[in-house]
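Enquirer: predicted model follows, preceded by the sequence.
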Amino acid sequence: MTFLENEYLRVGIRLQGAELTSVYNKAAGIEHLWQADPKVWGWHAPNLFPVVGGLINNQLMVNGQAYPMQRHGFARPTEFRLAEATKSHAVFSLQYSEKTLTAYPYKFNFQVLYDLIENSLRVTYKVINLDSKPIYFSVGGHPAFNVPFFSGEQYQDYYLEFETAEQLITHQLSQEGFFNGQTLPIKTEGNKLPLHHDLFAADALVFKNLKSRAVSIKTAKHEQWLTVEFPHYSYLGIWAKPGADFVCVEPWLGCADSVGEPKDITEKEAIQRLEYGHVFEAPYFITIGA
């Protein structure tokens, strides 16, 4: 386990999946990150690579060949290497291997960088193309935050506040987790989406055309808040296990398959293409305050 700390935050990161395990607000004494209760949902904040969401038949299609690929990719259960670490900065690295090539036929180095910057944690995804050709991938975050913040409060005391007023339209998922072509408007109060335990009864809310690039978890009961800022991410997932006391705010560059025939990776919706010798970077930020 690796720990980073400054006067505002103390965070923990494990080697498996380079996954955040703790985001502790020192001033308020709040653990903001869901603690992975295996009876409910056994993750904290998985990093999604080289796919986001599910694939038809759990197969990734590349040049007409099918490769076995689990939902959200293979990064989250895989052991990373700690490449750099200081008191406020850490770099975790996952490089291609014979094992990864059996599921994803590209040579890459996938890195997750963590940086404490005052009351913010910057999480940066970095992909280095080590192949002799362009590589294709999706990447995203899946952090789960405890709601409510304090004991004695209720889940429904909280709301999500979008950076700007939105007409929220979710793209609906089939029972298998694939887009079914249907959309549904989500009722808001201005730029606020009230949280309640039935909000995710039909799976995640997936937004593809947001104007906002920041979402905050707030309550009218007190001044504590948490914001996820995602300046470079075009898709956003909001999700929780129905009835569970957390909410995931998930910035994505990529998404699940749609119902029907599987598509080649080069044709997948929101796929990222990285040229030979090039490097991709995209940060998102978790900021706490009162």
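Expert: Sure thing, it's come through. Numbers count the residues shown, from 1 in each chain.

Enquirer: only C-alpha atoms for contact and neighbour calcs from this point on.
Expert: Noted.

Enquirer: all strands of the stretch 151-290 of the chain, in order?
Expert: 158-162, 169-173, 179-185, 192-194, 205-207, 214-219, 225-229, 235-239, 246-253, 272-274, 279-289 (DSSP state E, counting those that start in this stretch).

Enquirer: also this one, for the comparison:
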Amino acid sequence: MDTTISNSTLKASIKHSGAELSSLKNSQNKEFIWEGNPDFWGKHSPVLFPIVGTLKNNTYRVNGKEYQLPRHGFAREMEFQLIDKRENSAAFSLKSNTETLKKYPFEFELQLIYTLHESTLDIQYKITNKSESKIPFSIGAHPAIALPENFESYALKFEREEVLKYYLLENDLISNRTEVLETTNSLVSLNYKLFENDALIFKTLESNSLTILENSKPYIKVDFEDFPSLGIWTKEQAPFICIEPWLGYSDTAVNSGDLFEKEGILILDANQTFTSKFSIQIL
């Protein structure tokens, strides 16, 4: 089942499965979100919760007990409830249940709130700790932006001029090896060789946004002020680019396995709520 919201400029569709954005079109009916062709990648814009990335051996510990979670957690595969619907906004909720407690022993509610403002789609995450003790979590976005022209026709322009140091993955875990993304006139020209070793992972950035350029013209801006980390990813010959605001990332090889000690993890006090937001602006 899908829910659609709209204003005079944009129309967005969200699947109840995973509360996943599956379409974002302008008034000319141009699509800006990847279609989800499984020959490349069968998703559009999944939510990453309660972890981002991969755990060492897909396993973690809490209070000495071991649990297992797949890459990027379980929320993206679960059915959300539509809890509020207006013409230009919709809110979805996932609450902890018997199934989630087997994988993640914490009571929570995760809400995704989609709101259209002129040419911008805001996506807000709201995590509430429903238990009487602290809970560790990460939250992240994974929107795939459709690129209808040749991949090399696109470039990324970060908000600020900075050294774009990213971490390399080894066996899906964060390694100690880093490289610097080369820029020309503060632009990063896209090519598939950049992603030969999977995603580019930035633990920290000075920029709070980046703009995708199509044939040197502004195409889409992604604003991620609330998110200190960022992933950028595509697959070989795939006509999309994922701009992924993250709070958290994959384990390192030396991670202890205790979820409360995981690098980049957030800790939420009992009965408290955490919110963060990113946005996609059509230019």
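Expert: Ah, there it is. Not measured: the values here are computed from a predicted model.

Enquirer: centroid-wise, who is the farthest residue in structure 2?
Expert: What lies farthest from the middle of structure 2 is residue 64; by Cα atoms, centre = their mean that is 29.5 Å.

Enquirer: ok, residue 263 of structure 1 touching residue 61?
Expert: Yes: Residue 263 of structure 1 is within contact range of residue 61, at 6.5 Å (criterion: Cα atoms under 8 Å).

Enquirer: what about the two, which has more around it?
Expert: residue 61 (22 against 18; other Cα atoms under 10 Å).

Enquirer: got a list of what the more buried one touches?
Expert: 67, 262, 263, 264, 265 (Cα atoms under 8 Å, 6 or more residues apart in numbering).

Enquirer: what do you get for residue 193 of structure 1?
Expert: Residue 193 of structure 1 neighbours (Cα under 8 Å, 6+ apart): 159, 160, 161, 162, 187.

Enquirer: just give me the match in structure 2 for it.
Expert: Counting by TM-score structural alignment, residue 193 of structure 1 corresponds to residue 188 in structure 2.

Enquirer: between the two ends of stretch 109-126 of structure 2, what distance do you get?
Expert: 8 Å (Cα to Cα, to the nearest Å).

Enquirer: quick one: distance of it to the chain centre.
Expert: Centroid separation for stretch 109-126 of structure 2 versus its chain: 13 Å, with Cα atoms, centre = their mean, to the nearest Å.

Enquirer: what does stretch 185-201 of structure 2 give?
Expert: On the basis of Cα atoms, centre = their mean, stretch 185-201 of structure 2 sits 18 Å off its chain's mean C-alpha point.

Enquirer: also stretch 82-98 of structure 2?
Expert: For stretch 82-98 of structure 2, the distance to the chain centre is 18 Å (Cα atoms, centre = their mean).

Enquirer: likewise for stretch 155-164 of structure 2?
Expert: Stretch 155-164 of structure 2 has its average C-alpha position 19 Å from the chain's average C-alpha position, going by Cα atoms, centre = their mean.

Enquirer: corresponding residues in structure 1 for that stretch?
Expert: Using TM-score structural alignment, stretch 155-164 of structure 2 pairs with 159-168 in structure 1.

Enquirer: coming back round to it: the strands of the stretch 151-290 of structure 1: which one's closest to residue 93 of structure 1?
Expert: Smallest distance to residue 93 of structure 1 across those (Cα to Cα): 13.6 Å, for strand 279-289.

Enquirer: report the buried residues of the closest one.
Expert: 282, 283, 284, 285, 286, 287, 288 (16 or more other Cα atoms under 10 Å).

Enquirer: kindly report the same for stretch 202-222 of structure 1.
Expert: 203-208, 210, 212-219.

Enquirer: if we can go back for a sec, ok, and what's touching the match of stretch 155-164 of structure 2?
Expert: So stretch 159-168 of structure 1 is in contact with 185-188, 190-195, 207, 210-219, going by Cα under 8 Å, 6+ apart.

Enquirer: quick one: the helices in the stretch 1-150 of structure 2?
Expert: Using DSSP state H, counting those that start in this stretch, the helices of the stretch 1-150 of structure 2 run over residues 98-103.
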